[in-house]
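Sharing a sequence plus its predicted fold:
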Amino acid sequence: MFYWVMKRIIVGPILNLLFRPWVKGLDNIPSSGPAVIVSNHLSFSDSIFLPIVVPRPVVFLAKSEYFTGKGLKGRLTALFFRLSNQLPMDRSGGAASSSSLTAGMDILNDGGILGIYPEGTRSPDGRLYRGKTGVAKLVLATGVPVIPVAMIGTDKVQPIGRRIPNIRRVGIIIGEPLDFTRYEGLEDDRFVQRSVTDEIMYELMRLSGQEYVDAYASTVKERLAAEKAAGRKTPKPGADSRRAAVRISQDASGPAPGTVTEVGRAPSADAAARADDGKDAGPEAG
């Protein structure tokens, strides 16, 4: 009830009036049945604008820190996220993350729509980063279609660290559903999980026109935080992965989905990537 009131009566009309979001491909959202919506993640407001334009309720996996805050503010934040159709996602990996994904699987088994940010956290610089394989595990285990969504301009509306949004128009591009049922029975194969994740990230890159960086956004954020704490001059986020970046315009022709080009990745990065693949994907808004 709270979700419906906020979407239809309070938040929805206000956002539509102020930000005038434009949408392409809304007919790609199935009218019934389970599906996973995967989106790039530019801003905290992604989780607000996207559910507003999708006709059906969308349940997001949100970082668990939003549900464990202390004091009055922490309790109110947790209450808001629970009432607005969001579930806690533990990003520490292992059994904790598996339990979080099980909650997402329950939503799909009940015929609902689940929203996930494969990057696991907001982009620190507006580029698209390597996806984590948690989304592939869910999709392969349930056989549901994947709906790729590109958020456009939300990082300009609410950049990281800004609480009061800028009033400007945002866009949402909804791509055609992706079907991974050809991998039925291979949901535990890590190579298949990575292949599915890369195909999803390729489609997000194609829809959004973002530059792709073959590194995890969380790793880049940790490095930037360490450099800031050490008082060193901070280079542009992802600068050490510049050679691994790919940029594709929306009207450019390229390889088929699932064949993401990786250029110049150092051998040391491979080891780190394989280690991080064991961690499940989960959205973060901070």
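Sure, I can see it.

Please count neighbours and contacts with C-alpha atoms only from this point.
Will do.

Give the closest residue to Gln193 in space, chain neighbours not counted.
Ala136 (5.3 Å; Cα to Cα, 6 or more residues apart in numbering).

How about Ser97?
Using Cα to Cα, 6+ apart, the nearest residue to Ser97 is Asp90, at 5.0 Å.

residues contacting that neighbour?
By Cα atoms under 8 Å, 6 or more residues apart in numbering, the residues touching Asp90 are Lys63, Ser64, Ala96, Ser97, Ser100, Gly282.

All the strands of the stretch 151-286 of the chain, in order from the start?
In the stretch 151-286 of the chain, the strands defined using DSSP state E, counting those that start in this stretch lie at 171-174, 211-213, 246-247.

okay, now the one to match up with it:
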Amino acid sequence: MFYRLLKYVLIGPFLRLLFRPRIEGLEHIPDEGAAIIAGNHLSFSDHFLMPVVLKRRITFLAKQEYFTGPGLKGRLTAAFFRSAGQIPVDRSGKEAGKAAIREGLGVLAKGELLGIYPEGTRSHDGRLYKGKVGVAVMALTAGVPVIPCAMVGTFEIQPPGKVLPRIMRVTIRFGEPLDFSRFAGMENEKAVVRAVTDEIMYEILELSGQEYVDDYAAVVKARGSAEG
């Protein structure tokens, strides 16, 4: 109920008015049944703008830090994400990826939409980075289609570190569903899940027009911090 209240009363109309999102390819989202929506991740605003334009509810795997922040701000942020039905995922340690996959498969098993950012973190410079293979593992295990999505303009309105977004128009593009049924039962084959992930990232790239970097965003960020 709180999700619907946020979408249709508290936040949705406000976001539509401010950012006037152009929506392309909405017909590619299935009216029912499980599916993964895999998108680029440019801004904190992505968490709100994509759900606003979808007719169906979508559940995101959100980083655990959104649920464990200190002080009043941290408690309010955690309450917001929990009330909106988002799932915290610990991204540290060897078991982090497995935990995220388990949670994602639970959402798909209910016949719902799962939102995921294959890059694993926000882009710090607006480029598109190499995708992690969890999206492929979930798609093959659950046997569901993957709809690529591109957020265009959200980096400009709220790049990492910017608290208040700039008011300007954004575009949200959905591509045709990707069917990977030809790889059924091969979710444990490393070469297969890498190839599937790369195909998903290529489709996101085609939709977004970003520059592509064949390296993980977190690795590039860490390298830049070390050099700095």
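Sure, I can see it. Every value quoted in this text rests on a predicted model; they were computed, and no experiment measured them.

most packed of the strands of the stretch 151-286 of structure 1?
strand 211-213 (a mean of 23; mean count of other Cα atoms under 10 Å).

For burial, what's the neighbour tally of the closest residue in space to Asn85 of structure 1 that isn't next to it in sequence?
Nearest non-adjacent residue to Asn85 of structure 1, counting by Cα to Cα, 6+ apart: Val59, 4.9 Å away. If you count neighbours by other Cα atoms under 10 Å, Val59 of structure 1 ends up with 23.

Val59 of structure 1 - that's part of a strand, no?
Yes: according to DSSP: H, G, I helix; E, B strand; the rest coil, Val59 of structure 1 belongs to a strand.

Tell me if I'm right that it and Met89 touch.
No: between Val59 of structure 1 and Met89 there is no contact under Cα atoms under 8 Å: 11.8 Å.

can you map out the helices along the stretch 51-200 of structure 1?
Counting by DSSP state H, counting those that start in this stretch, the segments of the stretch 51-200 of structure 1 that form helices are 71-83, 94-109, 134-142, 154-157, 190-208.

wait, Leu18 of structure 2 sits on Ile167?
Yes: under the criterion of Cα under 8 Å, Leu18 of structure 2 makes contact with Ile167 at 6.3 Å.

any idea how far Val54 of structure 1 lies from Gly185 of structure 1?
Separation of Val54 of structure 1 from Gly185 of structure 1 (Cα to Cα, to the nearest Å): 31 Å.

Show me how far stretch 11-27 of structure 1 is from its chain's centre.
Its chain's C-alpha centre and that of stretch 11-27 of structure 1 lie 19 Å apart, by Cα atoms, centre = their mean, to the nearest Å.

Name the residue in Val54 and Gly185 of structure 1 with the higher neighbour count.
Taking neighbours as other Cα under 10 Å, Val54 of structure 1 and Gly185 compare with Val54 leading, 14 against 11.

so that one touches Asp27, yeah?
No: Val54 of structure 1 sits out of contact with Asp27 when judged by Cα under 8 Å, with a separation of 9.7 Å.

Where does stretch 37-53 of structure 2 end up in structure 1?
Using TM-score structural alignment, the residues of structure 1 aligned to stretch 37-53 of structure 2 are 37-53.

who's in contact with the matching stretch?
The contact list for stretch 37-53 of structure 1 (Cα under 8 Å, 6+ apart) reads 7, 12, 15, 21, 23, 57-58, 60, 113-119, 121-124, 126, 128, 146-151, 154-155, 158-160, 172, 200, 204, 285-286.

Equivalent analysis for stretch 131-140 of structure 2, please.
The contact list for stretch 131-140 of structure 2 (Cα under 8 Å, 6+ apart) reads 36, 38, 97, 100-101, 104-105, 116, 118-120, 145-146, 180-181, 183-188, 193-194, 196-198, 201, 216.

Next one: Asn16 of structure 1 relative to Ile10 of structure 1, how far apart?
11 Å.

Could you check which of those two has the larger neighbour count?
Asn16 (15 against 11).

superposed on structure 2, where does the helix or strand hosting that one end up, distance-wise?
Element membership of Asn16 of structure 1, judged by DSSP states H and E, is helix 11-19. Following superposition, helix 11-19 of structure 1 is found to deviate from structure 2 by 0.8 Å on average (mean Cα distance after the TM-score superposition for structure 1).

which residues are in contact with that helix?
Contacts of helix 11-19 of structure 1 (Cα under 8 Å, 6+ apart): Met6, Lys7, Phe49, Ile52, Ile167, Arg168, Arg169, Val170.

Buried among those? Make that a PyMOL selection.
Command for PyMOL that selects the buried part of the contacts of helix 11-19 of structure 1, burial taken from 16 or more other Cα atoms under 10 Å:
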select buried, resi 7+49+52+169+170
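
Adding distance to Gly74 of structure 1, write the contacts of helix 11-19 of structure 1 out as JSON lines.
Formatted as JSON lines, those follow (distance: Cα to Cα, whole Å):
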{"residue": "Met6", "distance to Gly74 of structure 1": "20"}
{"residue": "Lys7", "distance to Gly74 of structure 1": "23"}
{"residue": "Phe49", "distance to Gly74 of structure 1": "23"}
{"residue": "Ile52", "distance to Gly74 of structure 1": "25"}
{"residue": "Ile167", "distance to Gly74 of structure 1": "27"}
{"residue": "Arg168", "distance to Gly74 of structure 1": "29"}
{"residue": "Arg169", "distance to Gly74 of structure 1": "31"}
{"residue": "Val170", "distance to Gly74 of structure 1": "29"}
